[in-house]
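dropping a prediction and its sequence here:
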Amino acid sequence: MVSIVDPYSGTMASASTMQVYDFEGGSPEQTYGYASTQKISYSRGGFNIVTGDDAAAMFVEAAGAPESGTAKAYALELLMSMKYGDDQYSCLVKLWERESNWRHTARNKSSGAYGIPQSLPATKMATEGPDYLTNPETQIRWGVKYIKGRYGSPCGALAHSDKLGWY
């Protein structure tokens, strides 16, 4: 490992903050939803995400492979079928860990929001199935469709949540 220090500013770069660039793959930045202003660059152990021209960059740690048969595994499968990548899955994991810790029975005492995606009201999730109160997969399907329609991508929803405290 090598640390690099800029002799003029004293800024230090280390392996954990340096971006990985695939020279054969082209630009390391990708644009997703959220008014097409989201840029994601790959970084060691995660993703650097900038949403909007005035937004500060945020780092999202790579979520890694979920345990088979779990709600997270179902979410990853669903996102992959929608042509989203690992970066978007990592944003979804971070967002829903914050919202509900991936508990399908999570209820916000002050607002009444319910489930993994914290739907308000919970009955909105009935569009994905009558078992919306008890089935994590029903909640995940609804939540991902809501995110796609409103924010364009999970990273767009996470950026909104980081800025305003809700999505």
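Alright, I've got the coordinates.

only C-alpha atoms from now on, for both contacts and neighbour counts.
Noted.

check the protein for its longest helix and report it.
Taking DSSP state H as the criterion, the chain has its longest helix at helix 136-151.

which parts of it are buried?
Within helix 136-151, the residues that count as buried by 16 or more other Cα atoms under 10 Å are 136-148, 151.

where's the most centrally placed residue in the chain, which helix or strand?
For the chain, Cys91 is the residue whose C-alpha lies nearest the centre (Cα atoms, centre = their mean; 1.5 Å). Counting by DSSP states H and E, the element that carries Cys91 is helix 86-99.

wait, the residue nearest to the centre of the chain sits on Val60?
Yes: at 6.5 Å, Cys91 and Val60 qualify as touching, with contact defined as Cα atoms under 8 Å.

second structure follows, compare the two:
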Amino acid sequence: MRATTASTPRRTTRTRRPLALAATVLGTTTLALSALTGTAHAAQPQAQPEGARQIAQDLIGDDAQFRCFSEIVERESGWDHTAQNPGSGAYGLVQALPGGKMASAGADWQTNPATQIEWGVEYMEERYGSPCGAWAFWQQNHWY
């Protein structure tokens, strides 16, 4: 994943669906407020990959876009929200570089798959138009 420059405009017109299901999937150990959605969701560092997949599917909505997102995440991190690339330092489900960029989606970016998913979907939409646009690029370059 390539870092975006500070001059990259952020699209703010998209309305996001709340991640209410995150509390059901992950449990209610910690409550966090997402900077992108303005909704509260539960954080749990030990979330299972199936829980993260369900959160992504609920956030994305469209089955085709979810499959594209899932293809990237499977290859980048194997759905491990604590995955870290030892060479580059990329972090999390979507291998953000640097990982700290995900703080724009929530202070719990290191431990909460929902926060990483929110940030990753936003990144893919801004840079590639959609998760499927990002997947098409990934297939050609083996990075995004």
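Great, that's in hand. In this text, all values refer to a predicted model and were calculated from it rather than measured experimentally.

so after superposing, what's the score?
Once the chains are laid over each other, their TM-score by TM-score structural alignment, normalised by the length of structure 2 reads 0.65; 96 aligned residues with a Cα RMSD of 1.1 Å.

helices of structure 2, start to end?
Using DSSP H, the helices of structure 2 run over 21-26, 49-60, 63-76, 113-128, 131-141.

which one of those helices lies closest to Ala96 of structure 2?
Nearest of those to Ala96 of structure 2, taken as Cα to Cα: helix 113-128 at 7.8 Å.

check the mean deviation of that closest one from structure 1.
Here the mean offset of helix 113-128 of structure 2 against structure 1 after fitting is 0.5 Å, by mean Cα distance after the TM-score superposition for structure 1.

that helix aligns to what range in structure 1?
Counting by TM-score structural alignment, helix 113-128 of structure 2 falls onto residues 136-151 of structure 1.

how far away is the nearest residue to Gly133 of structure 2 once chain neighbours are set aside from Ala134 of structure 2?
Distances taken as Cα to Cα, 6 or more residues apart in numbering place Met124 nearest to Gly133 of structure 2, at 7.6 Å, with adjacent residues excluded. Note on Met124 of structure 2: its distance to Ala134 of structure 2, by Cα to Cα, to the nearest Å, is 6 Å.

do the same with Leu26 of structure 2
27 Å.

check His81 of structure 2 too.
To Ala134 of structure 2, His81 of structure 2 is 19 Å away according to Cα to Cα.

of these two, which one has the most company?
Neighbour count, other Cα atoms under 10 Å: between His81 of structure 2 and Ala134, His81 has more, with 28 against 23.

mind listing what the residue opposite the more buried one in structure 1 once aligned touches?
Superposed on structure 1 with TM-score structural alignment, His81 of structure 2 falls opposite His104. By Cα atoms under 8 Å, 6 or more residues apart in numbering, His104 of structure 1 lies in contact with Tyr114, Gly115, Ile116, Leu133, Thr134, Asn135, Pro136, Gln139.

OK, contacts around the fourth one?
So that's Leu133 of structure 1. His104, Thr105, Gly115, Ala122, Gln139.

closest to Asp86 of structure 1 among those residues?
Nearest member of those to Asp86 of structure 1, counting by Cα to Cα, is Gln139, at 20.3 Å.

ok, that closest one to Tyr89 of structure 1 distance?
Using Cα to Cα, one gets 16 Å for the distance from Gln139 of structure 1 to Tyr89 of structure 1.

what does Thr70 of structure 1 give?
As for Thr70 of structure 1, its distance to Tyr89 of structure 1 is 14 Å (criterion: Cα to Cα).

repeat that for Leu95 of structure 1.
When Leu95 of structure 1 is compared with Tyr89 of structure 1 (using Cα to Cα), they lie 10 Å apart.
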